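>>> quick one: sequence plus predicted model below, questions after.
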Amino acid sequence: MSDDLATLSALIKEPGQPDTVFKAFEDITRRLVGHELFTLLYVDGQEVARIYSNRPTEYPVSGRKTMGPTPWGKHVLDGRQPYLGKDKAGIRWAFFDHELIESMGLGSVINIPAIYDGKVVGTINLLAPEHHYREEHVAPVERLAPLLVPGFLAARAANKAA
């Protein structure tokens, strides 16, 4: 874990941000806990935007969209808590697009909020086959989440300027 922190901390200094750190984070989390779908969303008030995806055909990088109130949003965005959905029921509870997720052979999820100044500025979203994720998979990703804060803030600022 300390090597992962050191790697990400060093990469933040390199050019090509935020994609340099986003790609390294994807690779590190694949090794630490596994995933088949990895996406990053920045959060700006009630709006979100997907700014990174390892499966852009199914989940493309996209512009801003308003996110209405949902139980998932109350838990992750308002409550600033990770969400662990261990099975398809957990996916269905959380996501309106659960049919697409399930069609990809995915049935478990970890969502980690990246928090800055008391507010969620982004979410880290890892999906894998049903029953892949367990409680012990959350903490390793959550410990690394603060290193994505600069990337989330930069992506949000760039999108506002566009």
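On my side now, so go ahead.
>>> drop to CA atoms for contacts and neighbour counts, all remaining ones
OK.
>>> and the helices in the chain?
Using DSSP state H, the helices assigned to the chain run over residues 2-12, 19-32, 71-73, 88-94, 98-103, 138-144, 149-161.
>>> and residue 110, which of those helices is closest to it?
Closest of the helices of the chain to residue 110 is helix 138-144, at 6.8 Å (criterion: CA to CA).
>>> include distance to residue 110 when you put the helices of the chain into a markdown table, please.
Below are the helices of the chain laid out as a markdown table (distance: least, CA to CA, whole Å):
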| stretch | distance to residue 110 |
| --- | --- |
| helix 2-12 | 19 |
| helix 19-32 | 11 |
| helix 71-73 | 12 |
| helix 88-94 | 10 |
| helix 98-103 | 13 |
| helix 138-144 | 7 |
| helix 149-161 | 18 |
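>>> another structure for you, compare them:
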Amino acid sequence: MTAASSPTPALAGVQAIAQAYAAADAAAAFLAIDAYAHATLAHALCTINRYDAGAMRVLRLYSSNPVAYPPGGSKDKAGTAWGRHVLQERRVFVGEGEDAIREFFDDHGAIRELGLRSVINVPVVYGGACLGTVNFLMPRPAVSDADVHAARLAGLLALPAFQALDRP
């Protein structure tokens, strides 16, 4: 890249994530990861949650729509199929269509009102432990394998921010 050329959107996204990590700013990293993933996923909502394994709860750290889903909100996932799948078994969850969203999410009405019809939830895992999730909700009723791969990459990009949250 020459001094006169501009970085591609993908490179600009990577640079924004790198700058956030260089500044030790997890919130800026989450924002940059959301923007970077949006170029591929065209999602309408991104949330990032920290997982408290002892309480089997997730706490929202980041939301691209803080009015509908404010940071600080939490959800109890004890005894839920979603909690077992994503948090305990550490597997990506893909929900396609309104029926899947209604089946797995208590807040399905709010999700429907936002016009969201599919979801990809990515567990952020290190050393066999789930630290949290990166979640993308889309208005389209189905997602592709490429969408799932892009969401998984976003989850990997979020790992340093989750690790930093546990440091004194």
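Here it is on my side, so go on. This structure is a prediction, so every number in the text was calculated from the model and none was measured.
>>> re earlier: list just the one of the helices of structure 1 that sits closest to residue 121 of structure 1.
helix 149-161 (6.3 Å).
>>> what comes up buried for the closest one?
149-153, 155-156 (16 or more other CA atoms under 10 Å).
>>> same question for stretch 12-32 of structure 2.
13-14, 16-17, 20-21, 26, 28-32.
>>> right, and the helices of structure 1 - which one's nearest residue 126 of structure 1?
Of all the helices of structure 1, it is helix 19-32 that lies closest to residue 126 of structure 1, at 8.5 Å by CA to CA.
>>> what residues in structure 2 pair up with the closest one?
Residues 27-40 of structure 2 are matched to helix 19-32 of structure 1 when aligned by TM-score structural alignment.
>>> contact partners for the residue positioned nearest the centre of structure 2?
The geometric centre of structure 2, computed from its C-alpha atoms, lies nearest to residue 134 (CA atoms, centre = their mean), at 1.9 Å. By CA atoms under 8 Å, 6 or more residues apart in numbering, residue 134 of structure 2 lies in contact with 46-49, 121-124, 151, 154-155, 158.
>>> after superposition, how close is the match of helix 19-32 of structure 1 to structure 1?
In this overlay with structure 1, the average offset of stretch 27-40 of structure 2 from its partner residues is 0.8 Å by mean CA distance after the TM-score superposition for structure 1.
>>> circling back: now flag whichever of the contacts of residue 134 of structure 2 is closest to residue 64 of structure 2.
Looking across those and measuring by CA to CA, the closest to residue 64 of structure 2 is residue 46, at 5.3 Å.
>>> what about the closest one, how many neighbours?
By other CA atoms under 10 Å, 25 other residues sit near residue 46 of structure 2.
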